[in-house]
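**Student:** sequence plus the predicted model coming up.
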Amino acid sequence: MAELPEDFKCPISLELMNDPVILATGQTYNRSSIQRWLDAGHRSCPKTKQELKDTKLIPNYALRSLIHQWAQANGVELKKPSDLKTQLHNAANNSEKEALKQLKAIVDSLLRRLSSSGLQMRRDAIKDVRVLAKESKDTRTCIAEQGAIAHILPLLSCRDAQIEENAVVALLNLSVDDENKVGLVAEGAVDAVVHALKTGSADTRASAAVTITSLAMVDVNKATIGSRSDAISALIKLLAEGNPRGKKEATTALYSLCIYVDNRSRAVSQGLVSILLSLLSCEGGDTAERVLALLDLLATSAEGRMAAGAG
């Protein structure tokens, strides 16, 4: 048997994780181990020692998939997770089990169609994923757990405007649930969304900005997205040259990111304040209100006040 990869070990038990979850600090633990830690009254991250303001546990679907692949390839039998979701499934009646089975079959069929060489088949499949992801929390969970994210992300740079737009909105729909937001970022969604933000059609770029706003609702994601070298610059470019919808969504996304202090200096250093000041003279209504709100937020930093004074 191959040596167990370090990333597959729980930092607490040092054993192979069967149900990896992400803590608010961005660290991954096995659910049973970190839950025992929290149940014992601890309110800090075991690895980083950071105080926890939120003890919510978010499934790390990407890592879980990699662990399952490794276990299967090396003949390792994984223990079945004993989280609440599994318990509820075990207690479900036959009709509910059958409904879940059918949903998984639908998602699997869509993933096969997404991998098709036929352009129209891929267009229809990603449109169906977009619709399905809007249905309910259960369908979104199933889509994520079946490994759909890995199939969707490459579509954001496939150079087909119709597929790219539907792929971005599919990610947006999946990001509605908080437990998916960190998982999407962990699977590489930021790079894919930023690429669409820079190269997509007008509609795709605006939808990409909305997706960033949704992902940034989780605090740990604000830092992750902002640290991406061209995420903020791509939003600023959309704000400067986009259509009315693009400008509005770019302003909202930038506001969401700049709630995190470090992102304010990044945005100011890339010329955001001067662009916002220029927009005040030509934009009205909702967009103007968003521009003013963002300027007020940036003015809470010394860099922002200096840039506003210079402008």
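**Tutor:** In hand now; what should we look at? This one's a predicted model, so the numbers in the text were calculated from it and none came from an experiment. Residues are numbered from 1 along each chain as shown.
**Student:** only C-alpha atoms for contact and neighbour calcs from this point on.
**Tutor:** Noted.
**Student:** tell me the contacts of Arg264?
**Tutor:** 258, 298, 301, 304 (CA atoms under 8 Å, 6 or more residues apart in numbering).
**Student:** narrow the residues you listed to those in helices?
**Tutor:** 258, 298, 304 (DSSP state H).
**Student:** okay if I get these as a markdown table plus neighbour count and distance to Leu238?
**Tutor:** Converted to a markdown table, the ones in helices among the contacts of Arg264 look like this (neighbours: other CA atoms under 10 Å; distance: CA to CA, whole Å):
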| residue | neighbour count | distance to Leu238 |
| --- | --- | --- |
| Cys258 | 24 | 16 |
| Leu298 | 26 | 18 |
| Gly304 | 22 | 20 |
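**Student:** quick check: longest helix in the protein by residues?
**Tutor:** helix 94-114.
**Student:** buried stuff in whichever helix or strand comes after that helix?
**Tutor:** Downstream of helix 94-114, the first helix or strand assigned by DSSP states H and E is helix 119-132. Buried residues in helix 119-132, counted by 16 or more other CA atoms under 10 Å: 121-127, 129-130, 132.
**Student:** with distance to Leu38 added, can I get the residues you listed in CSV?
**Tutor:** Output for the buried residues of helix 119-132, formatted as CSV (distance: CA to CA, whole Å):
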residue, distance to Leu38
Met121, 47
Arg122, 44
Arg123, 45
Asp124, 45
Ala125, 41
Ile126, 39
Lys127, 41
Val129, 36
Arg130, 36
Leu132, 35
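**Student:** out of the residues you listed, which comes closest to Lys247?
**Tutor:** Nearest to Lys247 out of the buried residues of helix 119-132 is Arg130 (CA to CA; 23.9 Å).
**Student:** how many neighbours does the nearest residue to that closest one once chain neighbours are set aside have?
**Tutor:** The shortest distance from Arg130 to any non-neighbouring residue, by CA to CA, 6 or more residues apart in numbering, is to Ala170 (4.1 Å). Ala170 is surrounded by 24 other residues when neighbours are defined as other CA atoms under 10 Å.
**Student:** pasting the second one now:
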Amino acid sequence: MAKSGVFEGDPTTVVKAVELKKELQKMVRAIVDEDDVNLEALDRAQQMLLALRELKLKKTASLKLHNHHYDHEMASGTVPEEFKCPLSKELMRDPVIIATGQTYDKPFIQKWLKAGNRTCPLTQQVLSHTILTPNHLIREMITQWCKNHGIKLPDSVSYINEEGLTGADRDHFLSLLGKMSLTLSEQKEAAKELRLLTKRMPSFRALFGESLDAIPQLLSPLSQSKCESEVHPDLQEDVITTLLNLSIHDNNKKLVAETPTVIPLLIDALKTGTIETRSNAAAALFTLSALDSNKALIGKSGVFKPLIDLLDEGHPLAMKDVASAIFNLCIIHENKVRAVRDGAVRVILKKIMNRLHVDELLSILAMLSTNQRAIEEMGELEAVPCLLSIIRETSCDRNKENCIAILYTICFSDRSKWKLMREEESTYRTISQLAQNGTSRAKRKASGILERLNRAVRDEDVDIFYQGVAQKCTGWLLLNLRNDKFVKVKNTVAVAYHSLKWSPVVFAPSTKVYCDTAILSPYATAAVSRTTTTTTTTLSSPSATAASHDPQSYLHQAVAMNKETHAFG
């Protein structure tokens, strides 16, 4: 493990710092390598930097001593180095020896090992075992030194460490779990206390991860009820909130999500109970979905319909938790498909149009816009005017960026929306202003839309020109097909009709010129037999394969031929 530097002192802090650095390294590499980085990635990197800063500023001493003189001695740095724990940099109270022969303070090396480390923090040697042997000699020397300096050293069980748990605490925890299978009043009392303990003391959250039976015991009053009406609403609220609290602990996330009864009970809680129960169930799903493996597990459980229904209800207490859960889950592709299928686009757009929780919901909509069905629904639900108006109204760069990213996808997927975008640009210059003043990603998306719209205008101008020429050319051909003087022209047009089955004939992009098939048809059969003997034709004979024909080339030849014969009538 790399040196932790300023993060030395608390093994849990060391592990968190290393993990944060690894994640930050990946994020920075992605930001540097990716051309189309969105603001969420930058915000995530910023959050990781802030978390590292918090760890750096955190006091390395997790042990709170109750003696002022001892604090003074520690601050002055007079404690002999051999009496300090290599992890905490504090005077050891319960020195123990590990397999490599190094001495550490017991609670700190226990936390190091509990975090999954199987090496010596100082030497990085792999430990042959994790047995901790008391170092009585160092303990006696520390005690004597404290006496000589007038410092009172608390017993190892009386000082407060970050875990904050004693044997009595563990016994109380087990007794509370035992009450979850007793009478309703005892269940309610135990659930309420577990809720408070897991809220105030992170160490109690960790206890749930030490036993495979703890979570099923907690949930037993809910899972054993035959129907939802049998569950007392207060009991349900306390149990679900306790589940949320213990899910916050990183080491619990996988265990909680993979406990068979958890996700079904969270889905039930989304549908029933108090609004706080429903909101906390959504928050628990959000917390659990931090792990990618949990995202897939939760997504395929049928969670999106109740989440979207709760979002549709629009209760202020639940909106942010529900939106956060949907956003986290939709990071993986298969969950986007599920969310769109269960009606997320309609509900989210309705809320955005009413200007409710626009920030969170726009982020979800932008994420869903990579799904083709979602884009089709946005077009049907008049998303374009709404998104353009938000760009005009908002001062939030992230919202502008999300809006223009969605519009970019719509622009390249649904040409029927070009007119709306052109009208907006003509009236307000909304897109061009964002192309000049937006974030780097917003500028790219806005410029891409403008380029596509301008190219479409040029194509339409060409289409209009060819449509006029084609109409004149078709009129001339139909007029002269009745004249035997132009039999060879008839042959060629008839062969074209026969081989390409032009009905209608396509002369130019987006322009369909309908020919009188009643006039062309009589010539088709005869023309096929004569084509092989025709040595000179006014128009080039079509090739044998219909797929190789370019209808526009016939038009150009007809125009050239006309210059030598007649003017278009």
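**Tutor:** Noted; the coordinates are in hand. In this text, all values refer to a predicted model and were calculated from it rather than measured experimentally.
**Student:** TM-score for these two?
**Tutor:** The TM-score (TM-score structural alignment, normalised by the length of structure 1) is 0.66; 225 aligned residues with a CA RMSD of 2.6 Å.
**Student:** corresponding residue for the residue nearest to Arg130 of structure 1 in structure 2?
**Tutor:** Correspondence of Ala170 of structure 1 to structure 2, assessed by TM-score structural alignment: Thr242.
**Student:** same question, Asn30 of structure 1
**Tutor:** Mapped onto structure 2 by TM-score structural alignment, Asn30 of structure 1 lines up with nothing.
**Student:** could you pull out the strands for structure 2?
**Tutor:** Using DSSP state E, the strands of structure 2 run over 95-97, 103-105, 133-134, 505-508, 511-513.
**Student:** which residue packs closest to Ile364 of structure 2, ignoring adjacent ones?
**Tutor:** Per CA to CA, 6+ apart, closest to Ile364 of structure 2 is Phe327, 5.4 Å.
**Student:** who's in contact with the counterpart of that neighbour in structure 1?
**Tutor:** Under the alignment by TM-score structural alignment, Phe327 of structure 2 pairs with Tyr255 in structure 1. Counting by CA under 8 Å, 6+ apart, Tyr255 of structure 1 makes contact with 293-294, 297.
**Student:** against Val210 of structure 1, how distant is Tyr255 of structure 1?
**Tutor:** Per CA to CA, to the nearest Å, Tyr255 of structure 1 is found 12 Å from Val210 of structure 1.
**Student:** what of Gln72 of structure 1?
**Tutor:** 38 Å.
**Student:** for structure 2, longest helix please?
**Tutor:** Structure 2, longest helix under DSSP H: helix 440-480.
**Student:** does anything pack onto it? Which helices or strands?
**Tutor:** helix 397-413, helix 430-437, strand 505-508, strand 511-513, helix 551-564 (3 or more CA pairs under 8 Å, 6 or more residues apart in numbering; DSSP states H and E).
**Student:** the last one maps to which residues in structure 1?
**Tutor:** Residues of structure 1 matching helix 551-564 of structure 2 by TM-score structural alignment do not exist; the stretch lands nowhere.
**Student:** can you give me the buried ones in that helix?
**Tutor:** Those would be 551-552, 554-556, 558-559, for helix 551-564 of structure 2 by 16+ other CA under 10 Å.
**Student:** if we can go back for a sec, which of the contacts of Tyr255 of structure 1 has the most neighbours?
**Tutor:** Leu294 (22 neighbours).
**Student:** need the contact list for it.
**Tutor:** 251, 254-255.
**Student:** aligned against structure 2, show me the partner of it.
**Tutor:** So, by TM-score structural alignment, Leu294 of structure 1 is matched to Ile364.
**Student:** also Arg140 of structure 1?
**Tutor:** So Arg140 of structure 1 corresponds to Arg205, using TM-score structural alignment.
**Student:** apart from its neighbours in sequence, what residue is nearest its match?
**Tutor:** Leu246 (4.5 Å).
**Student:** quick one: the helices and strands packed on helix 440-480 of structure 2 as CSV, columns for distance to Glu228 of structure 2 too.
**Tutor:** Formatted as CSV, these follow (distance: least, CA to CA, whole Å):
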stretch, distance to Glu228 of structure 2
helix 397-413, 40
helix 430-437, 52
strand 505-508, 64
strand 511-513, 62
helix 551-564, 68
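**Student:** who wins for proximity to Arg422 of structure 2 among the ones you listed?
**Tutor:** helix 430-437 (9.4 Å).
**Student:** thinking again about what came up before, looking at the strands of structure 2, which is nearest to Glu258 of structure 2?
**Tutor:** strand 103-105 (34.9 Å).
**Student:** ok, back up a step: Leu317 of structure 2: which of the strands of structure 2 is closest?
**Tutor:** strand 103-105 (45.1 Å).
**Student:** and that closest one, which stretch of structure 1?
**Tutor:** Under TM-score structural alignment, there's no match for strand 103-105 of structure 2.
**Student:** quick revisit: export the ones in helices among the contacts of Arg264 of structure 1 to CSV and tack on distance to Asn93 of structure 1?
**Tutor:** CSV is the format used below for those (distance: CA to CA, whole Å):
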residue, distance to Asn93 of structure 1
Cys258, 47
Leu298, 54
Gly304, 58
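**Student:** just name the closest of these to Val193 of structure 1, please.
**Tutor:** The closest of those, once distances to Val193 of structure 1 are taken by CA to CA, is Cys258, at 18.1 Å.
**Student:** please report how far that closest one lies from Leu294 of structure 1.
**Tutor:** Cys258 of structure 1 is 8 Å from Leu294 of structure 1, by CA to CA.
**Student:** also Asn90 of structure 1?
**Tutor:** 48 Å.
**Student:** and Ser136 of structure 1, by the same measure?
**Tutor:** 33 Å.
**Student:** and for Val268 of structure 1?
**Tutor:** 11 Å.
**Student:** what's the answer for Pro59 of structure 1, then?
**Tutor:** 33 Å.
**Student:** and for Leu171 of structure 1?
**Tutor:** 25 Å.
**Student:** same deal with Arg31 of structure 1?
**Tutor:** 39 Å.
**Student:** cheers, nothing more for now.
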